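**Student:** With the sequence up front, the predicted model follows.
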Amino acid sequence: MKYLVIGGLAVVLYGIQRMTSDVDVSVHLTTDNLKRLAEALKQLGFVPRVPAPITGLADPKTRRLWTQRKGMKVYSFIEPYGIPPRNVDVMVTPLENFEAFYQKRTMASLRGVPVPLIPVNELARMKRKAGRPQDLQDVQDLRLLGKIP
């Protein structure tokens, strides 16, 4: 399965101590890859939040419909019986340079499971672009930890 962890969990796995309530991922948007993701999440107890199959993300026309008409930014899976419920948010709009970032990914480990992270410099760029207070704090913390210049 081809994906990159890109949000707060990536920051945590790069060594910053902070809370995050979800897992943000960017996924290689092919039908087969999306099916593998859905099956893996199903086995972990996650269900889609919306009644549309995630494989729709593989079709640019469907993605455009979901983003423009429905205002969808992420396709969410939820673990409904978790306390609190946990989310996995799949970015609807693919990363422009997903393949290049995937080739340069950093591998981390979470409870013994390998986790591919977006390269730290790109994570910082995305966080600066988002500009929210927590994102800017993440960038500052990554800099203080020596992860970025």
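**Tutor:** Yep, that arrived.
**Student:** Going by C-alpha atoms from here, please, whenever you check contacts or count neighbours.
**Tutor:** Fine.
**Student:** Tell me, how many residues neighbour residue 133?
**Tutor:** When counting by other C-alpha atoms under 10 Å, one arrives at 10 neighbours for residue 133.
**Student:** surely residue 6 meets residue 118?
**Tutor:** Yes - counting by C-alpha atoms under 8 Å, residue 6 sits close enough to residue 118 to count as a contact (5.6 Å).
**Student:** So if I had to pick from these two, which one is more boxed in?
**Tutor:** Using other C-alpha under 10 Å as the criterion, residue 6 and residue 118 rank with residue 118 on top: 27 against 24.
**Student:** Next one for the comparison:
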Amino acid sequence: MESNLPVPVLSQDFQDFIRLLSEKSVEYLLIGGYAVNLHGNIRTTKDIDFWFNPKPQNCERLEQVLFEFSGISVPEGSLSQPNSMLQLGLPPNRINLLNEPDPDLPFSPCYERRLDVLLEGLTVPVVSKADLILLKRHAGRPRDLLDIQQLGEI
């Protein structure tokens, strides 16, 4: 489903990373603060968060992206391990990659409910508002609880 949500500015590094994800056909969803912004609650964020499909073939494609983007080689199979998380860079250009932000929320149904948003000329799959609220509830940090409250008012 395509969307006309508000569009935050992406750094060149974020654009390059998203372009590689697309070129390598990596299945992922934009989550976290950028997704909150796209769903209408504009706030600052110091990173960009991606939830990737943990299936082995998708993880292999993501490994290629990581190598092309930063020269990082991750151990084979490590990205598909439960609760895998990888961080690249430093705020405000940090990239967070998660394969299981909420063990009770499987990737595939969320991917089917995604919104495809055009950002800086790139089509970016964004987690649905309802699924974002579930992810935020699971994380449970004060910032997440405030996001839930504000998203519920939009």
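**Tutor:** It's in. These numbers come from a predicted model, not from an experiment.
**Student:** TM-score for these two?
**Tutor:** Scored against TM-score structural alignment, normalised by the length of the first structure, the superposed chains reach a TM-score of 0.69; 127 aligned residues with a C-alpha RMSD of 2.6 Å.
**Student:** ok, the residue nearest the centre of the second structure - contacts?
**Tutor:** Taking C-alpha atoms, centre = their mean, the centroid of the second structure lies closest to residue 50, which sits 2.1 Å from it. Taking C-alpha atoms under 8 Å, 6 or more residues apart in numbering as the contact definition, residue 50 of the second structure lies against 28-32, 95-98.
**Student:** at 6 Å instead, please
**Tutor:** Residue 50 of the second structure makes contacts with 29-31, 97, as judged by C-alpha atoms under 6 Å, 6 or more residues apart in numbering.
**Student:** what does residue 48 of the second structure give?
**Tutor:** residue 95.
**Student:** Three-state assignment for the aligned residue in the first structure for it, please.
**Tutor:** By TM-score structural alignment, residue 48 of the second structure lines up with residue 23 in the first structure. Using DSSP: H, G, I helix; E, B strand; the rest coil, the structure places residue 23 of the first structure in strand.
**Student:** Kindly report the same for residue 32 of the first structure.
**Tutor:** Three-state call for residue 32 of the first structure (three-state DSSP): helix.
**Student:** For it, the count of nearby residues, please.
**Tutor:** Neighbours of residue 32 of the first structure (other C-alpha under 10 Å): 13.
**Student:** Could you do residue 109 of the second structure as well?
**Tutor:** Using other C-alpha under 10 Å: residue 109 of the second structure sits among 10 other residues.
**Student:** what lines up against it once you look at the first structure?
**Tutor:** Checking TM-score structural alignment: residue 109 of the second structure goes with residue 100.
**Student:** ok, now residue 141 of the second structure?
**Tutor:** Checking TM-score structural alignment: residue 141 of the second structure goes with residue 132.
**Student:** how close does that match sit to residue 78 of the first structure?
**Tutor:** 24 Å (C-alpha to C-alpha, to the nearest Å).
**Student:** of the two, who's got more company?
**Tutor:** Set residue 132 of the first structure next to residue 78 and count neighbours by other C-alpha under 10 Å: residue 78 wins out with 20 against 11.
**Student:** circling back: nearest to residue 59 of the second structure, of the contacts of residue 50 of the second structure?
**Tutor:** Of all those, residue 97 has the smallest distance to residue 59 of the second structure: 11.1 Å, by C-alpha to C-alpha.
**Student:** I'd like the distance between the closest one and residue 146 of the second structure.
**Tutor:** For residue 97 of the second structure relative to residue 146 of the second structure (C-alpha to C-alpha), the value is 23 Å.
**Student:** Neighbour count for the two, which is higher?
**Tutor:** residue 97 (22 against 13).
**Student:** So which residues of the second structure form strands?
**Tutor:** Assigned by DSSP state E, the strands in the second structure fall at 28-31, 47-52, 85-88, 94-98, 115-119, 122-126.
**Student:** how far does the fourth one sit from the chain's center?
**Tutor:** Translated: strand 94-98 of the second structure. Taking C-alpha atoms, centre = their mean, to the nearest Å, one finds strand 94-98 of the second structure lying 7 Å from the centre of the chain it belongs to.
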